[in-house]
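Enquirer: Starting from these lines, generate the structure:
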Amino acid sequence: MEQIDAELPVPGDIALRFYFVRHGEAEGNVAGIRLGQSESPLTAHGRVQAAAAGKSLASTVPVFWRFYSSDLGRTVETATVLKNARQRQFLSVGNSATKDPDGSMSLEASLRERAKGVYELKKRGLTYQEAYSEHLRRGGSPDTIPLEETDDEVFTRVRQWIKRVLDEAIDEISADRKLIDAAFNLSVLCVSHSGLIRATLGHLFNIDSSEISVPNASISIVEIKAGGCDGFIAKLVQPPDDSHMGPESYSRNYIINTVLTSSS
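Expert: Have a look, this model is predicted:
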């Protein structure tokens, strides 16, 4: 019988910490536009927010095992600013041996914002009929309405992505004994969008996503282990938090934190 090395962690022992970061303030956010999967660049303030998130993460997470971003422009811009801020923070404390603590960034369509159909690029607050009428006024037709996703559909793609990342971690740790010591706290950075993060937290912790607010550049932390009906078990480590923004941090965060924490 083959002898099993007792030092190797079994899949159920491997835990990944997913750091979900919402992109910084985008021009569409300021204009009150529903962006969905449409593009909108960051504002100057949004880049400041992204840098603040990067600096905060540099003080708490020395190395990310994987670094992912939605492939939409505002998240790629946020991830780039965040990554550069982390590197500057490491160098400022004399950590010259770690010029790039995170490696390359992977772009993931699975982390895109929830597609918002006829509401995309329309002002917030419009009814469906008002948004549809605006769609027609702009030269659209019933056949050219953009894709619209439900929270369930968004979480389906997120769940598949989480499971894939977890499987990769298990395979990599099994093949490389040097990762055994880190097997219980591998960190994964994912820069994404408020709708996706709300849908993910809502499904994982059985909360109505409309009760969850995800401020720009906020950081949410979820621990994932193998098991459960989804193929993994989730534990809430930190609800959406933007306290690294100082006095401007979102005033309603304490309400959202209470709702999520009491349900995890």
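Enquirer: From now on I want contacts and neighbour counts done on CA atoms only, so please keep to that.
Expert: Fine.
Enquirer: tell me the SS of Leu189?
Expert: strand (DSSP: H, G, I helix; E, B strand; the rest coil).
Enquirer: Distance check, Leu111 against Val76.
Expert: To Val76, Leu111 is 11 Å away according to Cα to Cα, to the nearest Å.
Enquirer: okay, and the common contacts of the two?
Expert: Residues touching both Leu111 and Val76 by Cα atoms under 8 Å, 6 or more residues apart in numbering: 69-70, 191.
Enquirer: Show me which of those residues are buried.
Expert: For the shared contacts of Leu111 and Val76, a burial check counting by 16 or more other Cα atoms under 10 Å picks out 69-70, 191.
Enquirer: Kindly indicate which of the residues you listed lies nearest Ile256.
Expert: Val191 (20.0 Å; Cα to Cα).
Enquirer: correct me, but the closest one touches Ser69?
Expert: Yes. Using Cα atoms under 8 Å, Val191 is in contact with Ser69, at 4.6 Å.
Enquirer: let's see this one next to it:
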Amino acid sequence: MRRVLIWRHGETEQNAAGIYQGQLDTSLSARGREQAATAAQLLAQRSPARLVASDLTRAATTAAALASASGLTVEPDRRLREIDVGRWQGLTHPEVRARFPELQAELEQGQDVRRGETGERVRDVARRMRAVFDEVVATQEQDSTVVLASHGLASRALVADVLGMDFTRLTQALVGLHNCHWAELVEHDIGWRLDAWNTGAPAATGR
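Expert: So this is what the prediction gives:
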């Protein structure tokens, strides 16, 4: 069987403050760096064969911790970036709700609207994330594990697409990935199956 681990980056100050980051290039907080180091030790025990990461600093730094622990080289790929949130970038959740009530209402109704008016839709993110996934799997050896280091919504969009699930239903059924936690997709005869969700090192808990 082949396994693909979809790993969310460690905590940033913006995560802790409830600020929309999108493709804002933020760094890990001290807590985030600790999370990455702890999770990397656990992931290294899985003997991953390849490590591909978003080129945004918070994901690249998280991946670098695993590279150090495993001897792998981080392969940057901008297609693994978080969703572009447009004009929401840098705003808090209450600010977004106050300034963009119509968009918020459409999202709550399950519509896949452009985030922040000028950003991406979930289907846009799923398309670019899936392209990376398919390219990686095309050359992946049997009985091997690959790690894709990415972001919260982007990771959920990929998992939903691979499983053939509606993104809204998946987010209603599964809580979002915590910082430095991962989803595990395993290939079976019938296709890919979600073997684990929100897995992480005990000391890497938190959102």
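Enquirer: hmm, back to that, for Leu111 and Val76 of the first structure, work out which one has more neighbours and name it.
Expert: Neighbours were counted for Leu111 of the first structure and for Val76 using other Cα atoms under 10 Å; Leu111 has more, 24 against 21.
Enquirer: per the alignment, that one corresponds to what in the second structure?
Expert: Aligned counterpart of Leu111 of the first structure in the second structure: Leu80 (TM-score structural alignment).
Enquirer: my guess is its match meets Ala131, correct?
Expert: No. Checked against Cα under 8 Å, the pair Leu80 of the second structure and Ala131 is beyond contact range at 9.6 Å.
Enquirer: in the first structure, which spans are helices?
Expert: Remark: helices assigned in the first structure by DSSP state H are 27-30, 44-60, 73-92, 128-137, 151-175, 194-205, 253-263.
Enquirer: how about CSV for the ones you listed, with distance to Leu107 of the first structure added?
Expert: What follows is the helices of the first structure, written out as CSV (distance: least, Cα to Cα, whole Å):
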stretch, distance to Leu107 of the first structure
helix 27-30, 22
helix 44-60, 17
helix 73-92, 8
helix 128-137, 30
helix 151-175, 12
helix 194-205, 15
helix 253-263, 28
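Enquirer: And the ones you listed: which comes nearest Ile221 of the first structure?
Expert: helix 194-205 (9.9 Å).
Enquirer: thinking again about what came up before, of all the buried ones among the shared contacts of Leu111 and Val76 of the first structure, which comes closest to Gly46 of the first structure?
Expert: Val191 (13.5 Å).
Enquirer: Which one of the shared contacts of Leu111 and Val76 of the first structure is nearest to Asp167 of the first structure?
Expert: Among those, and counting by Cα to Cα, the member closest to Asp167 of the first structure is Ser69, at 18.8 Å.
Enquirer: The second structure: which residue goes with the closest one?
Expert: In the second structure, Ser69 of the first structure lands on Ala53 (TM-score structural alignment).
Enquirer: With adjacent residues omitted, what lies nearest to its match?
Expert: Ala149 (4.4 Å; Cα to Cα, 6 or more residues apart in numbering).
Enquirer: what's the answer for His45 of the first structure, then?
Expert: Glu25 (6.6 Å).
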